[in-house]
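Trainee: after the sequence you'll find the predicted model.
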Amino acid sequence: MDRVYVMQLVRSFQVGEISRRTFLARASAALGSVAAANLLLAACQPIQPESAPPPVVDEAATAEPAQAAPPPEGLITGTVEYPDPDGETLMGYLARPEGDEPRPAVVVIQEWWGLNDHIKDVANRFAQEGFVALAPDLYHGVVTTEPDEARKLVMELDMEEAVREIQHAIDYLLSQEFVAGDKVGIVGFCMGGGLALSTALVSDDLAATVAFYGRPLTPEQAPNVRSPILGLYGSEDGGIPVDAVNAMGEALTAAGIENEIHIYEGAQHAFFNDTRASSYHPEAAADAWEKTLAWFRSHLPTS
């Protein structure tokens, strides 16, 4: 893979020099995978004219890393380690309510920035709502606020291996006495939303899946999904066409797979991330959070 060429393609798409179709065709050839090209596209936002509000990636490029808030009282939080079958050590951030009472569990999948303080805060929020939440560290310790570095990390990430690591995180949760039942939920954001959907294609250990603005499954993939799907997207997402989101929902329904698709008018990509003022949409974020909690509470085992 010619990384410089791919980065040039990204830049050309962002400034409007090439169309989405052209970007996908060229990126697929360069990356050797249509899925990888789609994932990279979903993570990229077009760069708007100077008179327009600053795009998501421009803010992230200049923003200072947010200071981590102390974990709320009543929670047990911290880094955990767990093995994969090859003997390697994997890590993640675990948050859960105090006590030994078994709780429903969710896996929280990071954006393309890495396992940063925002994702840890999301895990804490789930724990405050009574869930056990594990955010696996798919970049193995690397976190960035620079869009160019984030793109490199996405391109270097082996997506099939990432799904396997997510499964190892699921296995770890299901081995814990403080986790209820024999299935868990999964939720992902941006890159993580696409990975959550990919995991739903192969894992029998999921009771429910939630994708925040993740690359939609194709109509051909949809019948293979093994858990109910909640999809949360913005109408103004420059990297994910609404038509593709609706096509996924229609294909899931046709295959008899329970699903709900919500598209928030006026919301951009990353509308849930409250650390990024240019894309955060408070109303959409609040509604999506309530829908996510309701989805998991209605589908996850509690004992």
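Mentor: Structure's in. What do you need?

Trainee: for the rest of this, base every contact and every neighbour count on C-alpha atoms.
Mentor: OK.

Trainee: going along the chain, name the strands of the stretch 1-150 of the chain.
Mentor: 75-83, 89-97, 105-109, 132-136 (DSSP state E, counting those that start in this stretch).

Trainee: presented hereafter is structure B, for comparison with structure A:
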Amino acid sequence: MQSIVLNYITEDDVSLNSCLYLPNDENTDVENLPAVLLFPEWWGLTEHIKDKAKALAKAGYVALAVDMYGNGRVTSDAQIASERMNELLQHPDLLSERVQLAYNNLRAVAEVNPNKMAALGFCFGGRVALDMARDGVDLCGVVSFHGMLNTQTPAQKGVVKAEILVEHGQLDSMCTLQNVDEFRTEMDAADVKYHIDVFPDTKHGFTNPQATENGKRNGADLAYNPVVAEQAWNNALAFLTRVLKA
């Protein structure tokens, strides 16, 4: 597996340092590989997200762990994380630019088949990935892990190209079961192909090994669930195999 820092610059000179992982160990003639964008939680481009990108590369995908905040910034402070996330959510043009840059740069990688791409996101990143689908970006699939399901731009019939998989915790207090029901209603109205897995007794952040500690530090309702994390990841791998490798 090869790893490369893929740097690109926004119009307002923010340096985004995303991490690209290639499945080939040497400079072979591998090409036309499926590719996956990974959008991180509000903490930023943490080792958790990089580890998931590495796992995808080992499974045969070109994977880009996306830097959304610039200079690879990360934090374990929920107030700082919230400020950075909300800065982008409150300025959709900035958010859209960073998403589009990540998408375009991954598409341009020589080994990538631009017709076999997916997006995967965690928490804030889940919202980002789902909004890519809502916007009609040319993706085969989108996966959300304990993602934010609400949006300012609901899906419209005939626009969404991606099939969607949502992995959600029943006890997620940051995105409730009511939000899940609202998401179902939105997807059904737009005739989107989707599936939702709801895991019992599971809280927000369940995939992240640091979630429980981060929750205690910040007084947030977070908890890592290794059993559910593995099950959800296997569900995602099966989904990606079907939509990208079939």
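Mentor: Structure received. Small disclaimer: the values here were computed from a predicted structure and weren't measured.

Trainee: tell me which of the strands of the stretch 1-150 of structure 1 sits nearest to residue 259 of structure 1.
Mentor: strand 105-109 (17.9 Å; CA to CA).

Trainee: can you check which part of structure 2 the closest one sits on?
Mentor: Using TM-score structural alignment, strand 105-109 of structure 1 corresponds to residues 35-39 of structure 2.

Trainee: ok, back up a step: can I get the strands of the stretch 1-150 of structure 1 in CSV with mean neighbour count and distance to residue 271 of structure 1?
Mentor: As requested, the strands of the stretch 1-150 of structure 1 are arranged in CSV below (neighbours: other CA atoms under 10 Å; distance: least, CA to CA, whole Å):
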stretch, mean neighbour count, distance to residue 271 of structure 1
strand 75-83, 15, 26
strand 89-97, 22, 23
strand 105-109, 29, 16
strand 132-136, 29, 20
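
Trainee: so which of these is nearest residue 174 of structure 1?
Mentor: Taking CA to CA, strand 105-109 is the member of the strands of the stretch 1-150 of structure 1 nearest to residue 174 of structure 1, at 8.5 Å.

Trainee: mean per-residue distance, the closest one to structure 2?
Mentor: Here the mean offset of strand 105-109 of structure 1 against structure 2 after fitting is 0.3 Å, by mean CA distance after the TM-score superposition for structure 1.

Trainee: now the longest helix seen in structure 2 on structure 1. Mean distance?
Mentor: Across structure 2, the longest stretch assigned as helix under DSSP state H is helix 226-245. Taking mean CA distance after the TM-score superposition for structure 1, the mean distance separating helix 226-245 of structure 2 from the aligned residues in structure 1 is 1.5 Å.

Trainee: just to revisit the earlier point, looking at the strands of the stretch 1-150 of structure 1, which is closest to residue 171 of structure 1?
Mentor: For residue 171 of structure 1, the closest of the strands of the stretch 1-150 of structure 1 is strand 75-83, at 9.4 Å, according to CA to CA.

Trainee: circling back to that earlier point, going by contacts, tell me the helices and strands next to the longest helix of structure 2.
Mentor: Applying 3 or more CA pairs under 8 Å, 6 or more residues apart in numbering; DSSP states H and E, one finds that helix 226-245 of structure 2 contacts strand 112-122, strand 141-145, strand 163-169.

Trainee: the shortest one aligns to what range in structure 1?
Mentor: Pointing back at strand 141-145 of structure 2 there. Here strand 141-145 of structure 2 aligns to structure 1 at residues 208-212, judged by TM-score structural alignment.
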